[in-house]
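J.: 3D, please:
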Amino acid sequence: MMDVNWPELTAELSSDLKTLRGGAPAVMKAFSAIAQAALEPKALDAKTKELLALGISVAVRCDDCIAFHTKAALAQGASRDEVLETLGMAIYMGAGPSVMYSSHALAAFDQVVAVKESAHKTS
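T.: Now for the predicted structure:
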């Protein structure tokens, strides 16, 4: 999984999800409403919720979820240290398989940061 281009994966998935939204609009609208309600900042801020989602993504071994929640955590201002601490909790809760998927999440974070930094340099 080391050769995954995480930002590219996210873009490809977004296209696939658009197709899914067209084929199952009611279900996808309901899912979107759940996501919006869950992510609404209340006792926990948006960054904390995205870090939780990233940790859960690792624990349930969902690379696609890792890609999206890594990007979202970064957009909410998550630092590499916060991601690493989140991955530590995922490893604690998920044992060996979470160690392997944590490496995926860290690679995704580093690639998204690199793309973001590259975009800032060219603008």
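J.: make it CA atoms for all contacts and neighbour counts henceforth
T.: Noted.
J.: List the contacts of Ser98.
T.: For Ser98, the contact set (Cα atoms under 8 Å, 6 or more residues apart in numbering) comprises Val58, Ala59, Arg61, Ala90, Ile91.
J.: Please give the structure of this sequence too, so both can be compared:
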Amino acid sequence: MTWADKLDEMRTSLRSLNQAAPEMSKGFGALSKAAKTGEALDKKTLELIALAIAVADRCEPCIAFHTEALVKCGATRAEISDMLQMCVQMGGGPSLMYAAKTLACYDELAAA
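T.: All right, here's what the predicted structure looks like:
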């Protein structure tokens, strides 16, 4: 399954959850919007932080969503690689495995 397929599948699942729990969805949406409107950090930096946390927490759907956002923000492979190096330094072997997945995700989504 490609990363694009994973994104489509997750969006379908989230739509179903949003219908089942609309108030929770509205609350999370508001939180997400507020977190992305920082004053000191730009959107790309905030998304790099989010992707680093996704790698550390080993959340593949989060990796896909935030990598996609970074591609749209114009993040480079070098920027992603620098961030992933810090993830591995802080998280060791498990982060190394998810860093590799993240770079593959970036390569696929950036080429699309």
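J.: TM-score of the superposed pair?
T.: Comparison of the two superposed chains (TM-score structural alignment, normalised by the length of the second structure) gives a TM-score of 0.96, and 112 aligned residues with a Cα RMSD of 0.9 Å.
J.: hang on, the earlier thing: now for the contacts of Ser98 of the first structure, which pair is the farthest apart?
T.: Greatest spacing in the contacts of Ser98 of the first structure, by Cα to Cα: Arg61 and Ile91 (11.4 Å).
J.: what touches both of the two?
T.: Pro97, Ser98.
J.: For Thr70 of the first structure, which residues are in contact?
T.: Contacts were defined as Cα under 8 Å, 6+ apart; by that measure Thr70 of the first structure touches Glu50, Leu51, Leu54, Ala105, Ala108, Phe109, Val112.
J.: separation between the alignment partner in the second structure of it and Cys105 of the second structure?
T.: Using TM-score structural alignment, the equivalent of Thr70 of the first structure in the second structure is Thr67. Distance of Thr67 of the second structure to Cys105 of the second structure, given as Cα to Cα, to the nearest Å: 7 Å.
J.: now swap in Ala56 of the second structure and tell me
T.: Distance, Ala56 of the second structure to Cys105 of the second structure, by Cα to Cα: 16 Å.
J.: now the spatially most central residue of the first structure: how far from Met100 of the first structure?
T.: Central residue of the first structure (Cα atoms, centre = their mean): His69, 1.5 Å from the mean position. Relative to Met100 of the first structure, His69 of the first structure is positioned 17 Å away (Cα to Cα).
J.: Grab the nearest non-local neighbour of Ala110 of the second structure.
T.: Excluding the flanking residues, the one nearest Ala110 of the second structure by Cα to Cα, 6 or more residues apart in numbering is Val71, at 5.9 Å.
J.: quick one, what contacts the one you found?
T.: Contacts of Val71 of the second structure (Cα under 8 Å, 6+ apart): Tyr106, Leu109, Ala110.
J.: What's the last one aligned with over in the first structure?
T.: Think Ala110 of the second structure. Match for Ala110 of the second structure (TM-score structural alignment): Val113.
J.: so that match is in which element?
T.: According to DSSP states H and E, Val113 of the first structure maps onto helix 80-122.
J.: any idea how far that helix is from the chain center?
T.: 9 Å (Cα atoms, centre = their mean, to the nearest Å).
J.: again, but for stretch 18-25 of the first structure
T.: 21 Å.
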